[in-house]
Structure formats: structure tokens, C-alpha cells
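> sequence and predicted structure, then a few things I'm wondering about:
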Amino acid sequence: MTALLATFFFCAGIAHAQERTSDQRGSFGVPLQPFSLHETTDAWPRTEPIRVAYYAPRSQPALAPRAESVEDEDDLETTNAFPEISSNRPAVAGDHAILRNGIAYAPSHAPDNIKNAIWAVNTLRRKPYVWGGGHGSFNDTGYDCSGAVSFALHYAGLLEAPLPSGDFRHYGRRGRGRWITIYSRNGHTFAIIAGLRLDTTDLRDGGDVGPRWYAGGRDTSGFDARHPAGW
């Protein structure tokens, strides 16, 4: 009897202990942990911002555009139009010829005979000055002033035989022309054709260099201005 009672109390003690353990677990059998709604996260380490170092180049001041040098002021264009080059007949839009590297560009609005005169004179730009040159023949090894002007007029269809400077003082009509003006005096002749000067004298050194185009004019004091009729 005593052994039976001892066994009963032993089993009852085990059951009571299991019941207390079950009360301390949740419905899923996991031990519950105490917590508080007033707890803060001070226990967790605070996140510091990440600082990144990088190289920022200093701004450089803008450089002024570099001016381009011009070797020969006579090669400056008299218009901003871009020349249209076609074989050995360079042309430019408008009413005025331009000069580039010693070559004249005929204006597109000029009559064909004026263009032909300009293109023909371009072939003389390396010819030397020769007194009396261009008078025995329009095609010569060198030219003087009136010989060069005679050459231009011939290829414009406006002159059949070369003339000396004195005879140009009575050529054509008095005054300046629309496309061609001839300035003549005893001893020298030059012409303005579509705005460019055809001359054998280089005014910079005063010497005779042969037939050349120039963008600038010259003093016409003492010269008679003449022009072909209608031109």
C-alpha cells in the first residue's frame, strides 16, 4: 500500500511540472521572451554616413581665339562668299570678283566675255615684266602694262590689236564702266575689271613685276578713265 501511494505522488509531481512548463511556452511550444513597447534601439549600433573623396578639376579660363596671319593683303577676299571652283575657270557668286592666292575668281553675274577676260589673265600671273611685251603678239613670254591690258580686252572680245598706253587715253568712252575701267596716262596703263586691279606695278616696292591681280586700288591722279562702250 505504501509503495502504491509513493508511485501515485511521484506521477502527480511529474504532471504538475509539465503543466508549469507548458504555461511558459506559446501556442507553438516556443519559450516566450519578455519585451516592452517602450524599448529603444539604442542598443543597436547607429549607421554612420559614408564619406567618399573624389577629385574635382579646377575650371580653366576660356582661351581667346588665335588670329591667323595673312601673308599677302592683296590675297584677301573682297566678299565672304565661298568660291566655287570649276577646273581652270574659278567663279564666285555675285557681281564682284575676288582674289585668292593670286588667282581671280570671276563673278557669276558678269557677262561671259568679262569672265573670259578674267580667266585669261589668270594664265599671266607668273609672266615677268617685259617692256614692249604683248605688243608683237597677244601670246608672249612677258608683258608690259599696256600689253597686259590689251591681252585682257582681246580675250573679252573688245580689242583686235594691242595698243600702247598713249592710245588707251582715247579708247572707248570717257569715264568708268560697269565691268571694265581703263586708267591710262603717258607711260602707264592699268585696268579695273569686276572690282580687281590688273596692273604690272607692285605698289609695295614700286617695281614692275609683270601682270598681276590686286584687290586694292591705287591713286588715279593724272590718269584718264576710259571704258569699252556698253561695258
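Thanks, I have it. Numbering: from 1, shown residues only.
> please count neighbours and contacts with C-alpha atoms only from this point.
OK.
> so where do the strands sit in the protein?
For the chain, applying DSSP state E gives strands covering 91-92, 98-100, 103-107, 173-174, 180-185, 188-193, 196-202, 207-214, 224-227.
> adding mean neighbour count and distance to Arg126, write those out as JSON lines.
Supplementary listing: those in JSON lines, determined by neighbours: other Cα atoms under 10 Å; distance: least, Cα to Cα, whole Å:
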{"stretch": "strand 91-92", "mean neighbour count": "22", "distance to Arg126": "20"}
{"stretch": "strand 98-100", "mean neighbour count": "23", "distance to Arg126": "15"}
{"stretch": "strand 103-107", "mean neighbour count": "26", "distance to Arg126": "11"}
{"stretch": "strand 173-174", "mean neighbour count": "16", "distance to Arg126": "31"}
{"stretch": "strand 180-185", "mean neighbour count": "24", "distance to Arg126": "22"}
{"stretch": "strand 188-193", "mean neighbour count": "24", "distance to Arg126": "17"}
{"stretch": "strand 196-202", "mean neighbour count": "23", "distance to Arg126": "11"}
{"stretch": "strand 207-214", "mean neighbour count": "23", "distance to Arg126": "8"}
{"stretch": "strand 224-227", "mean neighbour count": "22", "distance to Arg126": "26"}
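> distance to Asp140 added to those strands, as CSV?
Shown next, in CSV, are the strands of the chain (distance: least, Cα to Cα, whole Å):
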stretch, distance to Asp140
strand 91-92, 26
strand 98-100, 24
strand 103-107, 20
strand 173-174, 28
strand 180-185, 21
strand 188-193, 18
strand 196-202, 15
strand 207-214, 12
strand 224-227, 25
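> ok, which of the ones you listed comes nearest Thr141?
Checking those against Thr141 by Cα to Cα gives strand 207-214 as the closest, at 10.6 Å.
> give me the contact list for the closest one.
The contact list for strand 207-214, computed with Cα atoms under 8 Å, 6 or more residues apart in numbering, reads 74-75, 99, 102-104, 121, 124-130, 142-145, 148, 196-202.
> which residues touch the residue nearest to the spatial centre of the chain?
The chain has Phe82 as the residue nearest its centroid, 10.7 Å off, counting by Cα atoms, centre = their mean. Residues near Phe82 by Cα under 8 Å, 6+ apart: Val92.
> hold the first one in mind and look at this next one:
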Amino acid sequence: MYFQFLGFPSASHKIDRAAIAKTLQRGAQAASCPIVPHPISFRSNPRRRGQAALCCLLVLFTFVTTSSDAQEQKPRRRHAEEAIVALQPFSLDEPAPVRLAYYAPRAVPRAEPVAHDNDETDSVPKIDNNAAHPVISGRRDVLRNGIAYAPSNAPATVKSAIWATNSLRRKPYVWGGGHGSFNDNGYDCSGTVSFALYHAGLLGAPLPSNDFLRYGERGRGKWITIYARPGHTFAIIAGLRLDTTDLRYGTDIGPRWHTDFRDTRGFDARHPMGL
């Protein structure tokens, strides 16, 4: 039935050879004549109507599949173009030999001695270990084992004050000590400073802390500076602090030399005239 619907004779029908020859003859005549379009009537022949419908379906199916394939190929082409990497240029020449860097030891010139006008040993402080009058070269005294070494460039009055105060390094702190006499069993802060100034020839009698606020001249001195306030007094002599307060350990209280400095806020700085 399917072949009959398309216009082909089935196997059950007999082939009419005369009809086939007649049909071929008509086709040859039609090919030799100009084609004149004329409307085809599908109402009279249902077989042709089925053939036309089938052709339309085939054309529609072909169009749909072709458009879908084209849409799928577009992203593939785009991805393929993005994946293309430009090839780097290369050369077919023989590769150049590899050069290796290596360390070549060089002769290091030796340092030559430089001639100086003065020998370097002159800058090293020289120490005179005299037990009674220890001296060190320079402008600042040095503290060793509680004993202050007077600088060699200091005036004689400053050296005398330093050497005399070394004798107090084992004396205890006694409130009011050193005020009744310069030679006492213990000393307080103002008594210690008065003792040093007395042996420097700069003071005739011990002074309390309040009186040191008016001693000498205002400001710091070149060799001796006295810091005074109501209730406490200490002195800086040639770079060392003469004080009865132990700021480092807090246990060694009494007339001692100290290498560390202390806060001077609240103190008035005074110094002997000319020193």
C-alpha cells in the first residue's frame, strides 16, 4: 500500500508494458517542448496530494536539522579559535654552546700600614694607680671598685674633692651626718656634698639642702654642678654622680660615686664660681 500511495505499482499488479512505453514517449515529447506552468489539481488525484505533503515534511525536516547543526558549529569554531596559540618562532640552526659562569679567585691586596703623626696608644687613657691620688688621662673621671679616678686635665681643686670623697665610700647614711663636723661616722646627702666642696677649698662650713639653692652661680658648671631642692642634694663632679641614693640596686645607701645619672626635674642647678 505504501508503494501504491507514492505512485509505484505493487508486486500484485501486472506490469503493462504498453502503458509504460506510452508514458515514456509522452515524457520525451514534453522534454522537447517548452514547459508551460499550469496549476496542479490535487483534488482529483489523492496520490499526488500525499506525495506533495511528504516532500514538504522532508524539506522542513532538512531545514530544521541544518539550522541546528549551524548553531552548534558556531561555538565550536569560537572555542577552536580561542584555543589556537601562536607558535613561537624557532630556528633550525645549530644550538649555541652553553656558557657556564664560574668563580675565579682574585688576588686581594693587603692593607698597608698608614702613617700617623701620633701613635694610637696615645688615645688610650693612662691610669696612675696611686692609692691616695688615682689619676686617669682626659677630662672625665672613671669609677673602678667604688674609687673615682680624677681626670688629669681637671683643676687641682676638683682633683682634691674627688680624692677626699673616695674616703667616704664605706660610710653609712646618717640623717644630719656631716653637719656638726666634716669628719663624722656617717653622712647625709647635703653633708656629703659639703664634704667634697670643703676639701676643694670652696666651702667653709656644711650647708643643708635648702641653702644650696643659693650657693654659687645659677646653672651647670664646667667641672662641678650641684643639684638642690628642699630635702635633697647631689652633685656631678667631672662626670660622676656623688649621691646618697642608689638608683640601680636600692641597697647601697650612703655617700657613693655612681656612673648613672638621675632625673633633675624639680632640682635647681648651681655651680661654684669659675668651675
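Right, received. Where do you want to start? On a predicted model such as this, the values are computed, not experimentally measured, just so you know.
> neighbours around Leu203 of structure 1, how many?
Leu203 of structure 1 has 13 neighbours, counted by other Cα atoms under 10 Å.
> what's the longest helix in structure 1?
helix 2-23 (DSSP state H).
> again with structure 2
Max-length helix for structure 2 by DSSP H is helix 46-83.
> so where is stretch 194-201 of structure 2 in structure 1?
Using TM-score structural alignment, stretch 194-201 of structure 2 corresponds to residues 150-157 of structure 1.
> I misspoke; the intended subject was stretch 69-83 of structure 2.
Going by TM-score structural alignment, stretch 69-83 of structure 2 lines up with nothing in structure 1.
> with stretch 46-56 of structure 2 instead?
Alignment of stretch 46-56 of structure 2 against structure 1: no match, by TM-score structural alignment.
> for that stretch, buried residues please.
Within stretch 46-56 of structure 2, the residues that qualify as buried are 48-49, counting by 16 or more other Cα atoms under 10 Å.
> go on, stretch 150-158 of structure 2?
Quick answer for stretch 150-158 of structure 2 (16+ other Cα under 10 Å): 150-152, 154, 157-158.
> endpoints of it, how far apart?
Terminal residues of stretch 150-158 of structure 2 are spaced 8 Å apart (Cα to Cα, to the nearest Å).
> what stretch of structure 1 does that stretch fall on?
Aligned using TM-score structural alignment, stretch 150-158 of structure 2 spans residues 106-114 in structure 1.
> residues in contact with the closest residue to Tyr155 of structure 1 other than its chain neighbours?
In space, and not counting its chain neighbours, Tyr155 of structure 1 is closest to Ala117: 5.0 Å by Cα to Cα, 6 or more residues apart in numbering. Applying Cα under 8 Å, 6+ apart, we find Ala117 of structure 1 in contact with 152-156.
> try it again at 10 Å.
With contact set as Cα atoms under 10 Å, 6 or more residues apart in numbering, Ala117 of structure 1 has these partners: 106, 149, 151-158, 193.
> so which of these is the most crowded?
Ala106 (32 neighbours).
> my guess is it meets Ser86, correct?
No: Ala106 of structure 1 is beyond contact range of Ser86, at 11.2 Å (criterion: Cα atoms under 10 Å).
> can you list residues touching both of these two?
With Cα under 10 Å, 6+ apart as the test, Ala106 of structure 1 and Ser86 reach no residue in common.
> give the buried residues for stretch 218-231 of structure 1.
Across stretch 218-231 of structure 1, burial judged by 16+ other Cα under 10 Å covers 223-228.
> before we move on, what about stretch 164-181 of structure 2?
Buried residues in stretch 164-181 of structure 2, counted by 16+ other Cα under 10 Å: 164-166, 168, 172-174, 177-179.
> what does it contact?
132-133, 146-149, 159, 183-200, 205-208, 242, 244-245, 252-257.
> same check, this time on stretch 149-160 of structure 2
Under the contact criterion Cα under 10 Å, 6+ apart, stretch 149-160 of structure 2 has outside partners 125-131, 133-143, 148, 161-163, 165-166, 196-202, 222-224, 237-239, 275.
> how about stretch 128-140 of structure 1, aligned to which bit of structure 2?
Using TM-score structural alignment, stretch 128-140 of structure 1 corresponds to residues 172-184 of structure 2.
> list the helices and strands the longest helix of structure 2 packs on?
Helices and strands touching helix 46-83 of structure 2, by 3 or more Cα pairs under 10 Å, 6 or more residues apart in numbering; DSSP states H and E, are helix 2-6.
> next structured bit after the helix it packs on?
helix 17-32 (DSSP states H and E).
> counterpart of that next one in structure 1, which residues?
Aligned by TM-score structural alignment, helix 17-32 of structure 2 corresponds to no residues of structure 1.
> nearest residue to Asn88 of structure 1 in space, please, no chain neighbours.
Trp119 (7.6 Å).
> swap in Gly191 of structure 2?
Leaving aside its sequence neighbours, Gly191 of structure 2 sits nearest to Gly178 (Cα to Cα, 6+ apart; 4.5 Å).
> ok, that neighbour to Thr244 of structure 2 distance?
Taking Cα to Cα, one finds Gly178 of structure 2 at 13 Å from Thr244 of structure 2.
> same check on Leu57 of structure 2?
Applying Cα to Cα to Leu57 of structure 2 and Thr244 of structure 2 gives a distance of 121 Å.
> now swap in Tyr227 of structure 2 and tell me
Look at Tyr227 of structure 2 and Thr244 of structure 2: by Cα to Cα, they are 13 Å apart.
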